[in-house]
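Participant: kindly return the folded structure for what I paste below:
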Amino acid sequence: MSLFNKKDDKQEYKHLEGAMEKRRSVYHLEPKSPISDAEIEKILTEAVKFVPSAFNSQSTRIVLLLNDNHKKLWDLTKDALQEVMGADRDFAATEQKINSFKAAYGTVLFFEDTGVVKGLQEKFSSYAAKFPQWSEHTNAMHQYAIWTAFAVKGLGASLQHYDGVIDEQVYETFSLPKTWRLIAQMPFGSIGSEPGPKDILPVENRLIIKK
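Facilitator: Take a look at the predicted model:
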């Protein structure tokens, strides 16, 4: 039986070739998208539905911010960082960095539902110490799946970590439950300029094959 049922399936498979290579950290992002909002939502929906998780916990939570909500995130991030850094330190470089994220098309927020993790710890006490770690694993897989899918569709993105600085502001601004632990933020948009070459260590030093 053929792997492909339709001609379109073959074309889609061709798009997936080299997908991991396409995924790069892109910092020069523009406030537009080569695909529709509906297509962006479809990518996120498929990740939420199909990315695996330990014990099928499905503990990852994702929030898509577009338009003014996207801009609010980076405004509150800038305010929070300025408060942390204080008036005595030069804020210009940090402000420029945050403004570059704000200049993107949108942002994906990644969370882990601590209530789900705690429930599994109580149900399977023998593995209690492991569930927080496994929770991080599934969140990372969601990040990578979405990032790679964006790259295939021509969207640039990077992964940021301002959790621990903006958590309370995010909960309040976007009316989110505090049982959701903020993990990462992914600004995305059309690629303003391609990233430079990436240094790759010798594969033979990192991959062992035994037959």
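Participant: please count neighbours and contacts with C-alpha atoms only from this point.
Facilitator: Will do.
Participant: my guess is Leu66 contacts Ala103. True?
Facilitator: No: the criterion here is C-alpha atoms under 8 Å, and Leu66 misses it with Ala103 at 11.6 Å.
Participant: with neighbour numbers in mind, choose between those two.
Facilitator: Higher neighbour count among Leu66 and Ala103: Ala103, with 19 against 16, using other C-alpha atoms under 10 Å.
Participant: the structure of the following sequence is requested for comparison with the preceding one:
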Amino acid sequence: MAKDFYQAVKERRTFYGLSKESVLSDDRIQELVSEAVKHTPSSFNSQSSRVVVLLGEQHDKLWNLTKEELRKIVPAEQFASTEERINGFYNGYGTVLFFEDENVVKGLQEQFASYKDNFPIWSHHASGMLQLVVWTGLVNEGLGASLQHYNPLIDAAVQQEWDVPASWKLVAQMPFGNPTAVPGDKQFSPIEDRMKVFK
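Facilitator: As a prediction, this is how the structure comes out:
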């Protein structure tokens, strides 16, 4: 079901409506994410990106955990809308957690001191590229996904629940599953305001 690269990029949208079914096997999901982790570029070939893939009950556990962390800080009278949003992610099939290994970043800062301030920035560039590759890959094979950021609120709970190394800093969460609703129209700023060409 491979598509033209740019068509796949265009079809990568934020899908909030998800179901607990998957058109892909667990093995295929693992393969897709693994290939993305292996082949997505990183500055100085640092390979600082890390992922945790949560499927089935482990995925459910993440979003229940997130809901309980939010319950601690969201006023009770506003919690219904928060719970509804989290339930939308819970209704998915799985979640990819994206991390950056700070030990790798610190090692590069020590090794290349003149670029020290840039390595944390470049690390996030690598993570962003990985997120796009995984997201586009999932959508390209028939799943829907979105990108969420409940860090640092859930960092400690995630680290404890899944025994994540202390040096792995949580960057984003990507719930996915079979899409149950089509994303709305996307608005685009004029391309001439965003791109310059000189010949």
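Participant: for Ile183 of structure 1, helix, strand, or coil?
Facilitator: strand (DSSP: H, G, I helix; E, B strand; the rest coil).
Participant: whoops, Lys178 of structure 1 was the one
Facilitator: Applying three-state DSSP: Lys178 of structure 1 is coil.
Participant: from what I can see it touches Val170, true?
Facilitator: No: with contact defined as C-alpha under 8 Å, Lys178 of structure 1 does not reach Val170; the gap is 9.5 Å.
Participant: gap between Pro132 of structure 1 and Ile62 of structure 1?
Facilitator: 18 Å (C-alpha to C-alpha, to the nearest Å).
Participant: show me the residue at the heart of structure 1, geometrically.
Facilitator: Gln143 (3.9 Å; C-alpha atoms, centre = their mean).
Participant: what strand or helix carries the closest residue to that one other than its chain neighbours?
Facilitator: Leaving aside its chain neighbours, Gln143 of structure 1 sits nearest to Phe110 (7.6 Å; criterion: C-alpha to C-alpha, 6 or more residues apart in numbering). Per DSSP states H and E: Phe110 of structure 1 is located in strand 106-113.
Participant: Leu138 of structure 2 matches what in structure 1?
Facilitator: The equivalent of Leu138 of structure 2 in structure 1 is Phe150 (alignment by TM-score structural alignment).
Participant: now do Leu70 of structure 2
Facilitator: In structure 1, Leu70 of structure 2 lands on Leu81 (TM-score structural alignment).
Participant: kindly report the same for Ser34 of structure 2.
Facilitator: Aligned partner of Ser34 of structure 2 by TM-score structural alignment: Thr45.
Participant: got a list of what its match touches?
Facilitator: Thr45 of structure 1 makes no contacts at all, as judged by C-alpha atoms under 8 Å, 6 or more residues apart in numbering.
Participant: state the distance from it to Ala38 of structure 1.
Facilitator: Taken as C-alpha to C-alpha, the span from Thr45 of structure 1 to Ala38 of structure 1 is 10 Å.
Participant: counting residues, name the longest helix you see in structure 2.
Facilitator: Looking across structure 2 with DSSP state H, the single longest helix is helix 119-140.
Participant: now that one: buried residues?
Facilitator: Judged by neighbour count using 16 or more other C-alpha atoms under 10 Å, the buried positions of helix 119-140 of structure 2 are 119-120, 122-124, 126-140.
Participant: ok, stretch 17-37 of structure 1 next?
Facilitator: Applying 16+ other C-alpha under 10 Å to stretch 17-37 of structure 1 flags 19, 22-33 as buried.
Participant: can you list those in CSV and add distance to Lys10 of structure 1 and secondary structure?
Facilitator: Below are these laid out as CSV (distance: C-alpha to C-alpha, whole Å; DSSP: H, G, I helix; E, B strand; the rest coil):
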residue, distance to Lys10 of structure 1, secondary structure
Ala19, 15, helix
Lys22, 19, helix
Arg23, 21, coil
Arg24, 25, coil
Ser25, 28, strand
Val26, 28, coil
Tyr27, 32, coil
His28, 32, coil
Leu29, 30, strand
Glu30, 31, strand
Pro31, 32, coil
Lys32, 28, coil
Ser33, 25, coil
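Participant: which stretches of structure 2 form helices?
Facilitator: 5-11, 26-39, 57-71, 79-90, 102-111, 119-140, 155-161.
Participant: what comes into contact with the last one?
Facilitator: Put plainly, it is helix 155-161 of structure 2. 62, 65, 164-166, 169-170.
Participant: and with 10 Å instead?
Facilitator: When contacts are defined by C-alpha atoms under 10 Å, 6 or more residues apart in numbering, helix 155-161 of structure 2 is touched by residues 58, 61-62, 65-66, 69, 97, 151, 163-166, 168-171.
Participant: give me the neighbour count for Leu76 of structure 1.
Facilitator: Under the neighbour criterion other C-alpha under 10 Å, Leu76 of structure 1 is assigned a count of 15.
Participant: the match of Leu138 of structure 2 contacts Ala157, doesn't it?
Facilitator: Yes: using C-alpha atoms under 10 Å, Phe150 of structure 1 is in contact with Ala157, at 7.6 Å.
Participant: list the residues that contact both of those two?
Facilitator: 23, 188-189.
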